[in-house]
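Undergrad: my questions concern the predicted model and sequence given below.
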Amino acid sequence: MANTVLKYNVSGSSSWVPYYVPNQSEHPGILGELVPQLLIQAKIDSEKQNYPPKRTNQALDSGLLDFDLVSPSWFPNEDMGDKFVTSDPIINIQENIITLKENAVAWQNIDSIKGQVIGTVRGYLYHDDAFFTRFDFTSERELIKALHKKRINAAISGDLPALYWSKQLNLPITLAAVHSDGVLVMRLRKEHKDLLPRINAAIAILKDNGTIKTITDKYTLHAILSE
């Protein structure tokens, strides 16, 4: 019987640094390094795809992809639907309202986004986007530029991608209210649920032996955020 080959995508947007760094085989980002090691540890064959976020969600829903890495905090009521099972937590992840320093006071309370136009990344999931008007851009990088062009007053971004692109573009931003504070998990189609114990065991091993911390520190304490 042939081994199951799990098809997956971890790219997020083209600017989801430091979680994924496109076209950098030596330094592909936290998830670019971690996911292959996790699957090897779990003894699961895989095939990496490269879809944009919107197509990733569609491909997962239709079965063209078998898993991705998401945070339950991105979904309303942390409900990812009945087609999926989820792994144990892999790493922590946080999103913030980002804005310019002169506007930061107005965005210190998360309720301030209600009824407002908020910069978002096309195809990304936001647990509360029924309460604000999305203004979609192609990436976190474009959110930073849009803030400085005054096209938007506030946006939602992962804290690390926002800080990275702010530094790279030399366009200062402020992290205001926390929008979501959670963990990344593997969202796996339910037909592969028998693989979940192996996946969770691999996560535990990579935590215990320091692999997850080493990879995370590499991209958050050293090269990526200190260039």
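TA: Structure's in. What do you need?

Undergrad: only C-alpha atoms for contact and neighbour calcs from this point on.
TA: Fine.

Undergrad: wait, what's in contact with Ile215?
TA: Ile30, Glu33, Leu34 (Cα atoms under 8 Å, 6 or more residues apart in numbering).

Undergrad: buried residues in the strand or helix carrying it?
TA: Element membership for Ile215 (DSSP states H and E) is helix 211-217. For helix 211-217, burial by neighbour count (16 or more other Cα atoms under 10 Å) applies to Thr211, Ile212, Ile215, Thr216.

Undergrad: as a markdown table, those residues with distance to Ala176 would be great.
TA: What follows is the buried residues of helix 211-217, written out as a markdown table (distance: Cα to Cα, whole Å):
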| residue | distance to Ala176 |
| --- | --- |
| Thr211 | 31 |
| Ile212 | 28 |
| Ile215 | 27 |
| Thr216 | 23 |
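
Undergrad: what is the nearest of the residues you listed to Thr99?
TA: Distance to Thr99 across the buried residues of helix 211-217 (Cα to Cα) is lowest for Thr216, with 25.8 Å.

Undergrad: excluding chain neighbours, what is closest to that closest one?
TA: In space, and not counting its chain neighbours, Thr216 is closest to Ile30: 5.8 Å by Cα to Cα, 6 or more residues apart in numbering.

Undergrad: from Val5, how far off is the one you found?
TA: According to Cα to Cα, to the nearest Å, Ile30 and Val5 sit 22 Å apart.

Undergrad: neighbour count: those two, which is higher?
TA: Taking other Cα atoms under 10 Å, Ile30 and Val5 do not tie; Ile30 has more neighbours (23 against 11).

Undergrad: and the more buried one, how far from Ile98?
TA: From Ile30 over to Ile98 the distance is 22 Å, taken as Cα to Cα.

Undergrad: could you pull out the strands for this structure?
TA: Assigned by DSSP state E, the chain shows strands spanning 5-9, 45-48, 67-70, 84-86, 91-99, 117-121, 133-137, 155-158, 174-189.

Undergrad: let me have the ones you listed in a markdown table, extended by distance to Gln168.
TA: Shown next, in a markdown table, are the strands of the chain (distance: least, Cα to Cα, whole Å):
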| stretch | distance to Gln168 |
| --- | --- |
| strand 5-9 | 25 |
| strand 45-48 | 28 |
| strand 67-70 | 25 |
| strand 84-86 | 34 |
| strand 91-99 | 16 |
| strand 117-121 | 19 |
| strand 133-137 | 18 |
| strand 155-158 | 16 |
| strand 174-189 | 15 |
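
Undergrad: want to compare, so here's the second one:
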Amino acid sequence: MNRILIVEDDRKLAALTAEFLLQHAFAVSTLARGDVVQGWLEKNPVDLVILDLMLPGRDGFDVCKQIRRDSDVPILMLTARGDSIDQIVGLENGADDYVVKPVEPRLLLARIKALLRRNHKENREQRDVIALAQLNIQRSTRSASIGATALNLTSSEFELLWLLCERAGEVVSRDDILLHLRGIDFDGFDRSADVTISRLRRKLGDAACPAHRIKTVWSKGYLLTTAVEPN
């Protein structure tokens, strides 16, 4: 569940926005003053900040600049000030997007999801090492191991394992796997994803039925567990 902080002194608008986002499976907190934002964020990390410009205590430009000095969290400015100069200043101070009130809720939701997707993708691209239980995988050296035992993986097996590790705890569909490995959509008949999964399971010592590392989610895809179950 993505966490969002709304910084808005119009309490009714903040409450309405929060309620809308809660209905779309976000965890939402609200603040009404600009001078309390930094201290609050130090104790409560979030995935995105929705920031008004006209705030008591400290205006949104200063708050945005202060947040950006310490964090790369996405910032969406939501304000009634639609002047292009304000938009330019907001973006130059570190905002990732700028939306003018009033905004249609579905458009706001789309902007939020776009920012979260972009930030998530950038974070993934920056990762080089993933460690899960005894499983370790490093992208730069294209190496993987379980404990002290190195795994001898083909290129496709490594790419599949990296994808599953990146999305550990989530179901990865066959369509996603084929797009990642071969750049094609799943047509309902291609079994190469299943074959690669089977080979990867054997090399991970996960060939038992049912598998405990890479679980099959029937009609959905595959899921890499975040912890190894005891034998």
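TA: That came in fine, so what should we check first? Since the structure is predicted, the reported quantities are computational estimates derived from the model, not experimental observations.

Undergrad: please work out the TM-score for the two chains.
TA: These two chains, once laid on top of each other, score a TM-score of 0.28 by TM-score structural alignment, normalised by the length of structure 1; 86 aligned residues with a Cα RMSD of 4.4 Å.

Undergrad: tell me the one of the buried residues of helix 211-217 of structure 1 nearest Ile93 of structure 1?
TA: Taking Cα to Cα as the measure, Ile93 of structure 1 lies nearest Thr216 of the buried residues of helix 211-217 of structure 1, at 11.2 Å.

Undergrad: quick one: the strands in structure 2?
TA: Using DSSP E, the strands of structure 2 run over residues 3-7, 27-31, 48-51, 75-79, 97-100, 129-132, 135-138, 143-146, 149-150, 171-172, 214-217, 221-224.

Undergrad: mean neighbour count and distance to Gly90 of structure 2 for those strands - can I get that in TSV?
TA: Shown next, in TSV, are the strands of structure 2 (neighbours: other Cα atoms under 10 Å; distance: least, Cα to Cα, whole Å):
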stretch	mean neighbour count	distance to Gly90 of structure 2
strand 3-7	22	15
strand 27-31	18	19
strand 48-51	24	10
strand 75-79	24	7
strand 97-100	18	7
strand 129-132	15	35
strand 135-138	20	38
strand 143-146	18	43
strand 149-150	12	49
strand 171-172	18	37
strand 214-217	18	45
strand 221-224	21	41
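
Undergrad: nearest to Trp162 of structure 2, of those?
TA: Nearest of those (Cα to Cα): strand 135-138, 7.2 Å.

Undergrad: may I ask you to name the longest helix in structure 2?
TA: Ranked by number of residues, the top helix in structure 2 under DSSP state H is helix 105-126.

Undergrad: how many neighbouring residues does the residue lying closest to Ile67 of structure 2 once chain neighbours are set aside have?
TA: Of all residues not flanking Ile67 of structure 2 in the chain, Gln38 sits nearest, at 6.7 Å (Cα to Cα, 6+ apart). Using other Cα under 10 Å, Gln38 of structure 2 has 15 neighbouring residues.

Undergrad: for Gln38 of structure 2, give me its contacts.
TA: Val63, Gln66, Ile67.

Undergrad: turn the strands of structure 2 into CSV, columns for distance to Arg118 of structure 2.
TA: Listed next are the strands of structure 2 as CSV, based on distance: least, Cα to Cα, whole Å:
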stretch, distance to Arg118 of structure 2
strand 3-7, 16
strand 27-31, 19
strand 48-51, 12
strand 75-79, 12
strand 97-100, 12
strand 129-132, 20
strand 135-138, 23
strand 143-146, 27
strand 149-150, 33
strand 171-172, 19
strand 214-217, 27
strand 221-224, 23
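
Undergrad: right, and those - which one's nearest Glu157 of structure 2?
TA: Per Cα to Cα, nearest to Glu157 of structure 2 of those: strand 143-146, 10.5 Å.

Undergrad: ok, the closest residue to Leu224 of structure 2 other than its chain neighbours to Thr149 of structure 2 distance?
TA: Counting by Cα to Cα, 6+ apart, Leu224 of structure 2 lies nearest to Ile214, which is 4.5 Å off, once chain neighbours are set aside. Distance, Ile214 of structure 2 to Thr149 of structure 2, using Cα to Cα: 18 Å.

Undergrad: and what of Met77 of structure 2?
TA: Met77 of structure 2 is 49 Å from Thr149 of structure 2, by Cα to Cα.

Undergrad: so how far is Thr86 of structure 1 from Asp181 of structure 1?
TA: Asp181 of structure 1 sits 17 Å away from Thr86 of structure 1, going by Cα to Cα.

Undergrad: swap that for Phe137 of structure 1, please
TA: Phe137 of structure 1 is 28 Å from Thr86 of structure 1, by Cα to Cα.

Undergrad: of the two, which one has the most company?
TA: Per other Cα under 10 Å, whichever of Phe137 of structure 1 and Thr86 has more neighbours is Thr86, with 23 against 15.

Undergrad: neighbours of the residue lying closest to the more buried one once chain neighbours are set aside, how many?
TA: Excluding its sequence neighbours, the residue lying closest to Thr86 of structure 1 (Cα to Cα, 6+ apart) is Arg187, at 4.8 Å. Residues contacting Arg187 of structure 1 under the criterion other Cα under 10 Å number 20.

Undergrad: distance of Arg187 of structure 1 from Asp217 of structure 1?
TA: Distance of Arg187 of structure 1 to Asp217 of structure 1, computed by Cα to Cα: 24 Å.

Undergrad: Asp97 of structure 2 against Ile88, yeah?
TA: No - taking contacts as Cα atoms under 8 Å, Asp97 of structure 2 lies outside contact range of Ile88: 10.3 Å.

Undergrad: what is in contact with these two at once?
TA: Counting by Cα under 8 Å, 6+ apart, no residue touches both Asp97 of structure 2 and Ile88.
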